[in-house]
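K.L.:
using only what follows, build the 3D model:
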Amino acid sequence: MALGEIHEATAVGTTDLYYVDVEMYGTPGYGLVYILDAERPALIDTGTGYRYETVLEAMETVGIAPEDLDVIAPTHVHLDHAGGAHLLAEACPDAEVCLYEAGAQFLADPTAIWEGTKEVIGDRIGYYVEPEPIPEERLVELEDGETVDLGDHALEVHHAPGHAFHQAVFYDPANDGVFTGDAAGINSPHIDGVTHTSPPPGFDLDGCLSDIETLRDLDPAALYYAHFGDRETGDLLEKYETVLTDWVERVRAKRAELEDDEAVADYFAARADSADAWGEAHASEEERMNVRGVLHALDQRE
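P.N.:
Now for the predicted structure:
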């Protein structure tokens, strides 16, 4: 993948679905925006906003003019998934911004999510655009179990709060696929299997395991990852359950050994197994963030 490349999602017979690479953090494939060419066209997730023009150009290539877009649907309001929502809403004047109800407040007034992102992301904030408020009349607050009707496709809303309390996954029955947000981890083609994502402050292991059960119950043929693209479901959910549980246990054990949280973060950041694929700086900072999320969750559990 590379910046601006458009790929057709084809996992297990998927149709009408494309994704464009906005090359988040300078890492090809890490940040994707999905374009569902339905009777009522939709974007799922938006990237950080840093290269939102790339999304508009991809829509035009697929054949969707900005004025024809009906839905912008972030899976959650972490700004790598929703940071471009205000820019795309401004460029697409008739599109509704549809998201799980708990996240709407952060797009109506993004001050808190922006400050929190700067604290967590550190130097990588240069790949983000400071979000501006989206008018409340443009926001559609979705409830668990609700369906966004796109004509020949649909987005069924399933609350998935383990990664973040404002996250939902969207199931499209026509494609038998789920837009996973971060509920199914990160499935990079450069890494053998699936890897963890556990950012502070909302990560909760038990909640994440429950979200995996939600995905199992849906039993989709395909998973549409916002990081690195579409995959046949296969045994990815089982793998993620094991990976996530083992990850939390490794962090817990290292904390008990070192008795210093910064030392724990440094330890794992220096050993990030995604460094060769994602670049050393991005991989190490991502791992440092993931460690802090686990440590915060462990503190909350105690």
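K.L.:
alpha carbons only for contacts and neighbour counts from here, please
P.N.:
Noted.
K.L.:
what's the spacing between the residue nearest the centre of the chain and residue 18?
P.N.:
Residue closest to the average C-alpha location in the chain (C-alpha atoms, centre = their mean): residue 181, at 3.6 Å. Plainly put, residue 181 is 16 Å away from residue 18 if you go by C-alpha to C-alpha, to the nearest Å.
K.L.:
got it, and residue 250?
P.N.:
To residue 18, residue 250 is 37 Å away according to C-alpha to C-alpha.
K.L.:
more crowded one of the two?
P.N.:
Neighbours per residue, other C-alpha atoms under 10 Å: of residue 250 and residue 18, the larger number sits with residue 18, 23 against 14.
K.L.:
wait, is that one part of a helix?
P.N.:
No. Secondary structure of residue 18, determined by DSSP: H, G, I helix; E, B strand; the rest coil: strand, with no helix assignment.
K.L.:
one step back: for the residue nearest to the centre of the chain, which non-adjacent residue is closest in space?
P.N.:
Of all residues beyond its chain neighbours, the one nearest residue 181 is residue 75 (5.3 Å), with distances taken as C-alpha to C-alpha, 6 or more residues apart in numbering.
K.L.:
now show me the structure for the sequence below, then we'll compare the two:
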Amino acid sequence: MLDFIDDLGHGIYAIDTGFQRPRFDAAFLIVEGGRAAFIDTGTNHAVPRLLAALNALGLAPEAVDWVIPTHVHLDHAGGVGLLMEALPQARALVHPRGLRHLVNPTALWLSALSVYGDEEMQRSYGKLVPVPAERADASHDEQVIHLAGRPLRLIDTPGHARHHHAIWDEKSRSWFTGDTFGLSYREFDVDGRAWILPTSTPVQFEPEALKATVARLLDAEPLAMQVTHYGRIGGSVGEVRRLAALMLDQVDEMVQAARTANLAPDRHAALKTALQQGYLARLRAHGHAADATAADWLAMDIELNAQGLEVWLDRSPA
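P.N.:
So this is what the prediction gives:
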């Protein structure tokens, strides 16, 4: 097996897309009866790895039936168009609020450009390739598709983004959660126990919607969550619930930090400081050293979470 592929069982593979740092951004491949589906793709730069993963598993590009981004943020969906060019039988299944942005990615590019800047866009994402409209479908809430008879259920999951859906796999009793169930990096595992934090990346963070989404995910009593950042977490219903409670506690803390920072002379700096202090304190309680290296690993998420919280503050009633 290639060193950037993790076999998660039940025919599910996490593919490290190579984005930012090792084991930071995953694309998932589900294989059933010789047929395959990708959930999230990473960026354009990930496409060679995704095709190499197919080859390593003895699958031809023609074996892929579905490409399903959880939402259209570029670390999840930036490579969809380019990947589809290599998969002649595949259809893209996209949240209805995101579909048009993959068919015509101009607005998507400009939105990301406003967050990351031109140099980072060119370095990390590359030119976006449109998905042909005739090969793309909009999902709907409680939609069920089949992969060689294996049911995959999609539900609408706002909170991180309004163009977000999650995918339930009954065979593994797990959700593919994109960013709605937060971020959980393997560098922060302690004695096999995962740690998690929310993501409020701009521009559609909605805390109450996110809480409702997490409650809906838990209603299925999942044994695990397949998170894009990064991999499979959980292992039991109880462990998934522990992680959910940890994440939702931090959502409340982040909202309070944003409201407090809103009164500061330099709101952005104050909010970043509060987020860093909160995350590192949580990590220490988890048993992690939470040192300067940990702060570096979290720096990009702290910046993006601060930006997203500020957008939420500016949109919220006074």
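K.L.:
so after superposing, what's the score?
P.N.:
For this chain pair, the superposition-based TM-score is 0.90 by TM-score structural alignment, normalised by the length of structure 1; 293 aligned residues with a C-alpha RMSD of 2.1 Å.
K.L.:
returning to that earlier point: the residue nearest to the centre of structure 1 corresponds to which position in structure 2?
P.N.:
Per TM-score structural alignment, the equivalent position to residue 181 of structure 1 in structure 2 is residue 178.
K.L.:
can you name the residues that contact its match?
P.N.:
Neighbour list for residue 178 of structure 2: 40, 70, 71, 76, 164, 166, 226, 227, 228, 229 [criterion: C-alpha atoms under 8 Å, 6 or more residues apart in numbering].
K.L.:
can you pick the most crowded of the residues you listed?
P.N.:
In terms of neighbours by other C-alpha under 10 Å, the contacts of residue 178 of structure 2 top out with residue 228 at 33 neighbours.
K.L.:
give me the element residue 152 of structure 2 is part of.
P.N.:
strand 150-156 (DSSP states H and E).
K.L.:
circling back to that earlier point, residue in structure 2 matching the residue nearest to residue 181 of structure 1?
P.N.:
For residue 75 of structure 1, the aligned position in structure 2 is residue 70, judged by TM-score structural alignment.
K.L.:
swap in residue 238 of structure 1?
P.N.:
Under the alignment defined by TM-score structural alignment, residue 238 of structure 1 is paired with residue 245 of structure 2.
K.L.:
how much space separates its match from residue 5 of structure 2?
P.N.:
According to C-alpha to C-alpha, residue 245 of structure 2 stands 29 Å off from residue 5 of structure 2.
K.L.:
number of nearby residues for the nearest residue in space to residue 95 of structure 1 that is not next to it in sequence?
P.N.:
Residue nearest to residue 95 of structure 1 in three dimensions, not counting chain neighbours: residue 70, with 4.2 Å by C-alpha to C-alpha, 6+ apart. A total of 22 residues lie near residue 70 of structure 1 under the criterion other C-alpha under 10 Å.
K.L.:
got it, and residue 238 of structure 1?
P.N.:
Should you count by other C-alpha under 10 Å, residue 238 of structure 1 turns out to have 15 residues around it.
K.L.:
helix or strand: which one has it?
P.N.:
If you go by DSSP H and E, residue 238 of structure 1 is part of helix 236-258.
K.L.:
what are the buried residues along stretch 149-166 of structure 1?
P.N.:
Judged by neighbour count (16 or more other C-alpha atoms under 10 Å), stretch 149-166 of structure 1 contains these buried residues: 150, 153-166.
K.L.:
got the end-to-end distance for it?
P.N.:
Between the opening and closing residues of stretch 149-166 of structure 1 we find a distance of 21 Å, counting by C-alpha to C-alpha.
K.L.:
over to stretch 268-282 of structure 1?
P.N.:
Stretch 268-282 of structure 1 end-to-end distance (C-alpha to C-alpha) = 13 Å.
K.L.:
quick one: buried residues of it?
P.N.:
By neighbour count, and taking 16+ other C-alpha under 10 Å as the criterion, the buried residues in stretch 268-282 of structure 1 are 268, 269, 270, 272, 273, 274, 275, 278, 280, 282.
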